[in-house]
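Student: pasting the sequence and the predicted coordinates here, then a few questions.
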Amino acid sequence: MKIDVTTLDGKKGGSVDLDDAVFGQEPRKDILHRMVRYQLAKRQAGTHQVQERGDVSKTTKRIGNQKGGGSARHGNGSVSQFRGGAKAHGPRTRSHAHDLTKKVRKMALRHALSAKQSAGELIIVDTLSIKKAKTAMLRKQLEAMGVTNALIVGGSEVDTVFGRAARNIPNIDVLPSQGANVYDILRRHTLVLSKDAVEALQERLK
């Protein structure tokens, strides 16, 4: 399929051919959901931990008599209902990551790109480069294009000047093509790709 290319100044920049196998898929919500869960689980720190019975050092002497004390029949004081006691079955340090095959991960990225294209939320620009790292100037250019909440993906490397100008704009993320991922694509309203990014993504997802 063909899609128009624009410049950062809002002028026409020709057109580019998009591979239907990458940008023309019928988006599957189940695949996208699996991939987002995979990404979010993988980035969890997993450093939560509480003291359990084996971690608490307290006397094991009985608190009171088994009978006749007028209270419940408690053993030692390390149980969870007493101050300073341990938690039963509390969280332990662990990894939350789970497996997802490479085939499904690539499929999910294709479906995320296709979802943006089919929803009319995909913009192709000829190049992501500016002369001066002026945030206000770049923000005006993006707003003139209707881009206020977007993920911007460049080629193998993001132009240094463009990256400096864009990093202080709220709700704008900038990534190189190899950093493009399903979660960041879906969390922003618009996806902006450079022509280099289109070529790199199509080569990566063939």
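Tutor: In hand now; what should we look at?

Student: only C-alpha atoms from now on, for both contacts and neighbour counts.
Tutor: Noted.

Student: would you double-check that residue 90 falls in a helix?
Tutor: No. Using DSSP: H, G, I helix; E, B strand; the rest coil, the assignment for residue 90 is coil, not a helix.

Student: so what's it up against?
Tutor: Residues in contact with residue 90, defined by CA atoms under 8 Å, 6 or more residues apart in numbering, are 49, 50, 51, 52.

Student: and the buried ones among those residues, selectable in PyMOL?
Tutor: This is how PyMOL selects the buried members of the contacts of residue 90, with burial counted by 16 or more other CA atoms under 10 Å:
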select buried, resi 51+52
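
Student: report the two of the contacts of residue 90 separated the most.
Tutor: Farthest-apart pair in those is 49 and 52; separation 9.1 Å (CA to CA).

Student: okay, now the one to match up with it:
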Amino acid sequence: MLSARFFSASGEPGDAMELPHDPFDGFVHDAALHQVIKAYLANQRQGNASTKTRGEVQGSTRKVWRQKGTGRARQGSIRAPHWKGGGVAFGPRPRDYQQDVPKKVKALARRSAFNARALAEQVAVIEAFDGEVAKTRHVAELLRKIGVTENKVLILTDGNRPNIYLSARNLQNVRVLPYREVSAYDIMNANQLLIEAGALQPAEEVAHA
């Protein structure tokens, strides 16, 4: 059973907390992580880089100079790739980089990302966030007390917490996302996870709460 550091809402340390078996089962599937993160990054690409070939650039089609008798190398067109202003040989063309990944592989990668961070002792749990008022100073002080100000921090909240998001959006290297919407890339792109305790409750317990 994996465990994580536990902090009160004010940032005071407590006893280590055992993490739930789902998703923290201790298993990291490297291949699934690689596939999902590679697909995520590929899907961010617009794929609209484009160059013109020698048949698309503007310019005369006449032969530059006669074939023989000048003493110079033969040239057929000023639109050839080796001429200034000529077309590009084998340049990029618009293409679709979209990669589809099965839902089960995405879920496996997400669990693996959580486990990778937990095994590296980069997961901390906080009792709750005070989301009544959006105050950047409060979140900054909390992170300082916990000791994660030097890291790239991902705060995972129990559901949508607009005030927490507003409080942290002006802090460098701090992101706020709902726990149930976080992706494998988001997790692996952070050096430290700070999870709200309520987010770790099983879905059925949350539904009956």
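Tutor: Thanks, I have it. Everything numeric in this text was worked out from a predicted model, so none of it was measured.

Student: what's the closest of the contacts of residue 90 of the first structure to residue 94 of the first structure?
Tutor: The closest of these, once distances to residue 94 of the first structure are taken by CA to CA, is residue 49, at 9.0 Å.

Student: just give me the longest helix of the first structure.
Tutor: helix 102-118 (DSSP state H).

Student: average distance between that one and the second structure?
Tutor: Once the two are superposed, helix 102-118 of the first structure sits an average of 1.0 Å from its aligned residues in the second structure (mean CA distance after the TM-score superposition for the first structure).

Student: buried ones in that helix?
Tutor: Under the neighbour-count criterion of 16+ other CA under 10 Å, helix 102-118 of the first structure has 105-117 buried.

Student: can I get those residues in TSV with distance to residue 2 of the first structure?
Tutor: As requested, those are exported to TSV (distance: CA to CA, whole Å):
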residue	distance to residue 2 of the first structure
105	26
106	23
107	22
108	22
109	20
110	17
111	18
112	18
113	15
114	14
115	16
116	15
117	11
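
Student: who touches stretch 181-198 of the second structure?
Tutor: Taking CA under 8 Å, 6+ apart as the rule, stretch 181-198 of the second structure contacts 33, 36-37, 40, 106, 109-114, 117, 122-129, 148, 151-158, 179.

Student: make it 6 Å
Tutor: Stretch 181-198 of the second structure is contacted from outside by 37, 109-110, 113, 122-128, 151-158, using CA atoms under 6 Å, 6 or more residues apart in numbering.

Student: ditto for stretch 53-64 of the second structure
Tutor: For stretch 53-64 of the second structure, the external contacting residues (CA under 6 Å, 6+ apart) are 75, 76, 77, 79, 80, 87, 88.

Student: ok, 8 Å please
Tutor: Identification of contacts with stretch 53-64 of the second structure by CA under 8 Å, 6+ apart yields 75-81, 85-89, 91.
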